[in-house]
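[1] okay, structure incoming, though there's no sequence with it:
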């Protein structure tokens, strides 16, 4: 699981701006750079060391040349090798402006904040300059900055937000529900502030989930009901995350979805009982012909391994009274359900092709011992997993040779299999967790997101991965 503090430094901004001193340089340098050497290097390009600021709370991206008046910014790495190497090119770029930054001089605000102000310095510059930006454009400039910074809640001064939000154009509101309110969702990670301090929400739970899991440390999905007058802006498309902007503090009543958080206290405990089975069956996946996914591919080796792991997590943690044959059917499905997939497009017959491949290749999995009827049930689920529920259930109910009770139990297994496959849709921002069929699956979306960050292949290649 990723280091949350490091993520915040990489994707966030500086919050302290101390003048650079000889003591700071001495503490930070690893190759003997001195304050005087840095001063001379900057001076040779017409730059001044008193414009360098430092944030002692950060380990990386913590020192910048910041001439606010001229709009000139550059990262400064406090190492002699950098200052007299790659840093020379950065200093030369600043000197080329011959004074004020060109995009700032032209008042090309979005270009200025996109190209000329480093990510770590965006809030620093904007909060000092926003009153100079035309009223009709200041909100869109703010929003373009806001979208680039992760975990910036709490870093924006509230008085600045109040003034900027007053300049927002009238929003295109989402459709009102019967009580005149709008349901909004917020995905939260280890670094997120509480919902009552939040700026961004979404009208679609799938977008909220994507935000929660994209760092591998999703902790909660918050749900709130808002009045139209509480909405500052709305961006009604999936590409724009169906985002709703509110003033921090506007939402005071909310609830959390019943989901297991993807944190160090929970995920290892869920994974531990599944590990031995994962090794046993995961090692067989390579022999089945699945290729590792490349760019723009989402159905392949890693997808199969994640579905397998999710199925094992369900088996060992859900409390569902599954028989040994039930467990084997879930594993059989996990490994073989996409064997016949030949395209990344929607394909409602690849389940049938997967069953054809199983028979054509005479595939039998080590550790799976099912009766003839149980194999037929497993293959029926595979054949129908890519069809809508009504069609799949109708096919199961029409299957000859199964009693009414067996058909109902097969439908239960069908729902579990579709949920475990569906949970991995988090990998392409495609999961609406509200449509998951089983109670325990609806608790797993954040865990499914965590698996996207796990190295599932290396343990399969090791002789004794747990030594």
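    That came in fine, so what should we check first? Everything numeric in this text was worked out from a predicted model, so none of it was measured.
[2] rest of the way, CA atoms for contacts and neighbours
    OK.
[3] which SSE is immediately downstream of the stretch of helix or strand residue 315 belongs to?
    Assigned by DSSP states H and E, residue 315 falls within helix 301-317. As assigned by DSSP H and E, the chain's next helix or strand after helix 301-317 is helix 324-336.
[4] what packs against the helix or strand following that following helix?
    Per DSSP H and E, the first helix or strand lying C-terminal to helix 324-336 is helix 350-361. Secondary-structure packing of helix 350-361 (3 or more C-alpha pairs under 8 Å, 6 or more residues apart in numbering; DSSP states H and E): helix 372-384.
[5] quick one: contacts of the next helix-or-strand element following the helix it packs on?
    Sequence order places helix 389-397 as the next helix or strand after helix 372-384, per DSSP H and E. Residues outside helix 389-397 that contact it (C-alpha atoms under 8 Å, 6 or more residues apart in numbering): 380, 384, 385, 404, 407, 410, 411.
[6] ok, and the most crowded of these?
    Counting neighbours by other C-alpha atoms under 10 Å, residue 385 leads the contacts of helix 389-397 with 28 neighbours.
[7] so which elements touch the biggest helix by length in the chain?
    Assignment by DSSP state H gives helix 404-423 as the longest helix of the chain. If you count contacts as 3+ C-alpha pairs under 8 Å, 6+ apart, helix 404-423 packs onto helix 301-317, helix 324-336, helix 372-384, helix 389-397.
[8] just to check, residue 198 is in contact with residue 244?
    No. With contacts defined as C-alpha atoms under 8 Å, residue 198 does not count as touching residue 244, sitting 10.7 Å away.
[9] these two - which one has more neighbours?
    Neighbours per residue (other C-alpha under 10 Å) separate residue 198 from residue 244, with residue 244 holding more: 24 against 20.
[10] try it against this one:
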């Protein structure tokens, strides 16, 4: 089972609600019978008819779902379901046939948070939404909606129409000069098409994050809408700058010009870069970069991703780049953060990196760079963490470069800043509108896909045995 499939089950809802059968037990390869489960349930006042099963799911496939009492529980198809200490039985014994107290009290947010498993929340809500007071129903729905990453098109149109008709009047996002509002939607292989989607964002960075985390990223859709199409808006980046739109009201949109991170596209752009990546990536492992973790973003994997993105750029962009440029890009990728001491914003770490290169006499094996190339590469490293204008001015101030060489070096500077910046997708920090190069702006979805690739393990493969992409 892939990580994505597992995540989709954990963060998504059931789509089929079938009775649990002997055939399903046999398929699950468990030493259980229907009769044993029925007997165990009856001992605690429970009824087998309330078990629902989704054969399309591998792990989280079976639930006890007594809608009337609000009694739900995930059931693992294992013999521990017969144990008297099984959690479902403990809850049932406490209730003594009554409904769960949150349901009785009409404490709806608490009910859906504490009592209804995520996989069953649409199943439950669509059956009782008209029982929820009209001044609460939208906010209850929205809490559920935010918790579910994969609704699997299970929201009935009539439910959404009713809920949205009772939404509070929102504060609208800032509109453009023509009165329209620009919104973005990140899409992956698992996403609904834009014309069916209700969840968008006013910030492209949020949209990119969703594209990367919805299967392999395929598109960033952009639409311009009228305020009346908006049901709800939650501002701030940590709230995803989310815009809920009325279903079926978006028919005109465009896609950003990005390379989809799909199996149809990734091998072609990786193929020319991979052998250089393996060769120089092995050297990166010897430079002393730390392993990355949730508290450390600028470690070995960051260096390797920047290296791979630089090589992808070199071999695929179609720019007039020379062999010397390839070596400068590799040198930059491997050494640009060698002087970093932590993950804070640090405008001086480029300069420290250059000082460390000199003090330790660092060189990259198999790079045949002349003195001018080293000077350019180290200038790119020194200024990669500074404002563009400052770096460009420093390049144009080099007296030994011709005007043409200065402009070309500025272009290399932009490439280096882009391939480094593209890896900001790892902490949801990339605003792709700020990228400087045409081809760099095509790579955000590719950069996102690299986060899930075994980029360190690849270096240890036996590439001489004919491994193909």
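    That came through fine. What you are looking at is a predicted structure, and each value in this text was computed from that prediction instead of being measured.
[11] about what we covered before: which residues touch the helix holding residue 315 of the first structure?
    With C-alpha under 8 Å, 6+ apart, helix 301-317 of the first structure has contacts from 270-271, 273-274, 277-278, 282, 285-286, 290-293, 322, 327, 330-331, 334-335, 338, 417, 420-421, 423-424, 440-441, 448, 451-452, 456.
[12] now list the buried members of those.
    Listed as buried from those are 270-271, 274, 278, 282, 285, 290, 327, 330-331, 334-335, 338, 417, 420-421, 423-424, 440-441, 448, 451-452, 456; burial here means 16 or more other C-alpha atoms under 10 Å.
[13] what's the mean gap between the helix holding residue 315 of the first structure and the aligned bit of the second structure?
    On superposition with the second structure, the mean distance recorded for helix 301-317 of the first structure (mean C-alpha distance after the TM-score superposition for the first structure) is 0.8 Å.
[14] and what of stretch 407-420 of the first structure?
    Averaged out, stretch 407-420 of the first structure is 0.4 Å away (mean C-alpha distance after the TM-score superposition for the first structure).
[15] on that earlier part again, may I see the contacts of helix 389-397 of the first structure arranged in TSV, with distance to residue 461 of the first structure as well?
    Written out in TSV, the entries for the contacts of helix 389-397 of the first structure read as follows (distance: C-alpha to C-alpha, whole Å):
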residue	distance to residue 461 of the first structure
380	32
384	33
385	30
404	44
407	39
410	34
411	36
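[16] these two touch, right, residue 384 of the first structure and residue 351?
    Yes. Using C-alpha under 8 Å, residue 384 of the first structure is in contact with residue 351, at 6.1 Å.
[17] if I look at residue 443 of the second structure, how far off is residue 220 of the second structure?
    12 Å (C-alpha to C-alpha, to the nearest Å).
[18] so what sits against both of those two?
    residue 258.
[19] out of the contacts of helix 389-397 of the first structure, which is nearest to residue 15 of the first structure?
    Closest approach between these and residue 15 of the first structure, by C-alpha to C-alpha: residue 385, at 50.0 Å.
[20] isn't that closest one right next to residue 349, touching?
    No. Counting by C-alpha under 8 Å, residue 385 of the first structure does not reach residue 349; the two are 9.3 Å apart.
[21] where do the strands sit along the stretch 1-150 of the second structure?
    All strands of the stretch 1-150 of the second structure, identified by DSSP state E, counting those that start in this stretch, fall at 51-53, 62-66, 71-74.
[22] around the closest residue to residue 119 of the second structure other than its chain neighbours, how many other residues sit close by?
    Closest residue to residue 119 of the second structure apart from its sequence neighbours, by C-alpha to C-alpha, 6 or more residues apart in numbering: residue 13 at 3.8 Å. By other C-alpha under 10 Å, 23 other residues sit near residue 13 of the second structure.
[23] list the contacts for residue 13 of the second structure?
    So residue 13 of the second structure contacts 118, 119, 120, 121, 122, 148, 150, 151, 152, 154 (C-alpha under 8 Å, 6+ apart).
[24] try 7 Å
    118, 119, 120, 150, 151, 152 (C-alpha atoms under 7 Å, 6 or more residues apart in numbering).
[25] same check on residue 51 of the second structure?
    Here residue 51 of the second structure is in contact with 19, 20, 63, 64, 65 (criterion: C-alpha under 7 Å, 6+ apart).
[26] chain neighbours aside, what residue packs nearest to it?
    Nearest residue to residue 51 of the second structure in three dimensions, chain neighbours excluded: residue 64, at 4.4 Å (C-alpha to C-alpha, 6+ apart).
[27] that neighbour maps to what in the first structure?
    Residue correspondence, TM-score structural alignment: residue 64 of the second structure in this structure matches residue 65 in the first structure.
[28] so its match touches residue 48, yeah?
    No. With contact defined as C-alpha atoms under 7 Å, residue 65 of the first structure does not count as touching residue 48 (8.6 Å).
[29] so these two - more neighbours on which side?
    For residue 65 of the first structure versus residue 48, the count of surrounding residues by other C-alpha under 10 Å is larger for residue 65: 23 against 17.
[30] residue 81 of the first structure versus the more buried one, what's the distance?
    17 Å.
[31] can you check residue 95 of the first structure too?
    Using C-alpha to C-alpha, residue 95 of the first structure is found at 20 Å from residue 81 of the first structure.
[32] what of residue 367 of the first structure?
    57 Å.
[33] could you do residue 438 of the first structure as well?
    57 Å.
[34] residues in contact with the counterpart of residue 252 of the first structure in the second structure?
    In the second structure, residue 252 of the first structure lines up with residue 251, judged by TM-score structural alignment. Counting by C-alpha under 7 Å, 6+ apart, residue 251 of the second structure makes contact with residue 195.
[35] same check, this time on residue 48 of the first structure
    Residues near residue 48 of the first structure by C-alpha under 7 Å, 6+ apart: 39, 42.
[36] what does it align to in the second structure?
    Under the alignment defined by TM-score structural alignment, residue 48 of the first structure corresponds to residue 47 in the second structure.
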